[in-house]
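J.: for reference, the sequence and a predicted model appear below.
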Amino acid sequence: MLLQGMEKLGINAKSLESLTLEQLHDLFNRLNKLTLSTSSSSHSNNQKERYPLHVDGAILSPIDKHMLKLLLASNGDVSSMTLSKELGIPLTTVQRRRKRLTEFLDVSCSLALRKFDLRSITFFIAAENGMSTNIAKEILTWPSVISVARTLSNNNIDIKADVVLKTNKEIIDFSEKVKMMPGVKELFWTESIELIGKNSDVLYSKIDST
């Protein structure tokens, strides 16, 4: 029986006739484990080729990519029923896939500040070494500050603060207050006055390339 098993594994049984029964058992077990290991590895590789892995182990099928584009185009504001009709798949499938795909989207809702005669000002701040976190946390507690983030840049800017203000005087006062903080080296601010356009095709191509 052992020799028959060896032949199934592609081994010439005649070359093993000089081995003892114990040696044959040991050799058979080793070869059998090796065969199973190789088969498992081959199956795993085939699965990877069929279902390619992407960022953080996520799997994006062609349907996932199409759905992601539709969600992106609508800023997430599209019904699952509409997606179901557009993609030609059951509503339950859409709902399940949509829930998983939300991790790939940053969807937000912001106030139309101009309607309230308000302005969105972004301040960029350069700080002394080791001071950026403390400065950022302090600024975040101030009135009119929406968000604060630490940054990396090629011009030594360490902090970005998004602030809602109304007048030029308020911008100047805020700037002076920041400059007076210990550890602040430099500051400048910007304000978007007109959106020229958006190029969503870039994001769509990134989805396709994953």
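T.: Everything's here; your move. Residues are numbered from 1 along each chain as shown.
J.: rest of the way, CA atoms for contacts and neighbours
T.: Fine.
J.: all helices of this structure, in order?
T.: 2-8, 21-50, 62-73, 80-87, 91-101, 132-140, 168-179, 200-209 (DSSP state H).
J.: got JSON lines for the ones you listed, with distance to Phe116 and mean neighbour count too?
T.: Shown next, in JSON lines, are the helices of the chain (distance: least, CA to CA, whole Å; neighbours: other CA atoms under 10 Å):
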{"stretch": "helix 2-8", "distance to Phe116": "81", "mean neighbour count": "14"}
{"stretch": "helix 21-50", "distance to Phe116": "53", "mean neighbour count": "12"}
{"stretch": "helix 62-73", "distance to Phe116": "27", "mean neighbour count": "18"}
{"stretch": "helix 80-87", "distance to Phe116": "34", "mean neighbour count": "15"}
{"stretch": "helix 91-101", "distance to Phe116": "35", "mean neighbour count": "14"}
{"stretch": "helix 132-140", "distance to Phe116": "22", "mean neighbour count": "17"}
{"stretch": "helix 168-179", "distance to Phe116": "16", "mean neighbour count": "14"}
{"stretch": "helix 200-209", "distance to Phe116": "29", "mean neighbour count": "12"}
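J.: dropping in the other structure now:
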Amino acid sequence: MLSNRVAKQFDVLESQKEASMGGGQLQSYSHIREALLEMGAKSSVIDQLSLPALTAVFEIVRECSTASQAKKPGRPKRGALAENLSSLDKKILKALLSSTGTVSSATLSRELGVPLSTVHRRRKWIESYLVDKSYTLKAESFGMRTAELFISTKNGSTSAVAGELLRMCDVVYSVWRTMSESGIDLAAKVICRDHEDLANILERISSISSIDKVRWCNYIRVVGRNNYPSSSIPM
């Protein structure tokens, strides 16, 4: 597979560059040239390019190959994209997760010793395919509260119930398909003003004929947050 070959060549290139930091541009040029030749590039074309141009070509080829892997039709194999991550991708991903996405590309470039243009390209790809970014309303700032509902459904009607819940967009803002030992099929997050408002929402949702039982919990305040466990990303 081309994407695997490109990722491996990129890792080799990165390790060679780190091992020869004092070797000058000539050695870096040689490493990149060899990597591109290994991927099937023509030497007559490569030899006309400068070191910055060679580096840009290599990164573009790698980005195209990993993007094409991401866009293949059908359900991707679990972990398929992660298998093609280079060591640089993993470093950027860990930095983003540990900072909840607030770290700047300029900071990443400086800390990783990588050109800013490279960080921009790799970060864009990572944020497109490997991480979820979204804004969540601070309900308490508007005098509102959030609650989570745990719903058991009847007779294989889980998907239909999920659709009905999502149509209640005035109060329901997310629905999750779940699997549990307690027979909970769906989890839904709702926003409410007070306990009376929550009671009305519960009554409204419980009236759906295919729902067997609704359990709920009310979020009172945030105790604390941890960053995503980036140690789960193999280096």
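T.: Yep, that arrived. All values derive from a computational prediction rather than experimental measurement.
J.: after superposing, what score do the chains get?
T.: The TM-score (TM-score structural alignment, normalised by the length of the first structure) is 0.68; 161 aligned residues with a CA RMSD of 2.4 Å.
J.: ok, back up a step: of all the helices of the first structure, which lies closest to Arg119 of the first structure?
T.: Closest of these to Arg119 of the first structure is helix 168-179, at 9.8 Å (criterion: CA to CA).
J.: quick one: the counterpart of Ala147 of the second structure in the first structure from Arg97 of the first structure, how far?
T.: Under the alignment by TM-score structural alignment, Ala147 of the second structure pairs with Ile121 in the first structure. Distance, Ile121 of the first structure to Arg97 of the first structure, using CA to CA, to the nearest Å: 38 Å.
J.: likewise for Ser61 of the first structure?
T.: Taken as CA to CA, the span from Ser61 of the first structure to Arg97 of the first structure is 10 Å.
J.: can you give me every residue that contacts the residue of the second structure positioned farthest from its centre?
T.: The C-alpha centroid of the second structure is most remote from Ser44, which lies 39.0 Å away (CA atoms, centre = their mean). Listed by CA atoms under 8 Å, 6 or more residues apart in numbering, the contact set of Ser44 of the second structure is empty.
J.: name the nearest residue to the equivalent of Gln95 of the first structure over in the second structure, ignoring sequence neighbours.
T.: Using TM-score structural alignment, the partner of Gln95 of the first structure in the second structure is His120. Leaving aside its chain neighbours, His120 of the second structure sits nearest to Ser105 (6.5 Å; criterion: CA to CA, 6 or more residues apart in numbering).
J.: tell me the counterpart of the one you found in the first structure.
T.: Using TM-score structural alignment, the partner of Ser105 of the second structure in the first structure is Ser80.
J.: can you tell me which of the helices of the first structure is nearest to Thr190 of the first structure?
T.: Among the helices of the first structure, helix 168-179 comes nearest to Thr190 of the first structure, with 10.3 Å by CA to CA.
J.: just give me the neighbour total for Pro115 of the second structure.
T.: Neighbour count for Pro115 of the second structure, taken as other CA atoms under 10 Å: 13.
J.: same question, Asp185 of the second structure
T.: 23.
J.: could you do Met235 of the second structure as well?
T.: 12.
J.: and for Leu81 of the second structure?
T.: Close neighbours of Leu81 of the second structure, defined as other CA under 10 Å, add up to 17.
J.: same question, Val190 of the second structure
T.: Neighbours of Val190 of the second structure under the rule other CA under 10 Å: 22.
J.: ok, it touching Leu166?
T.: No. Assessed by CA atoms under 8 Å, Val190 of the second structure is found out of contact with Leu166, at 10.5 Å.
J.: okay, and the common contacts of these two?
T.: With CA under 8 Å, 6+ apart as the test, Val190 of the second structure and Leu166 both reach Val172, Tyr173, Ser174.
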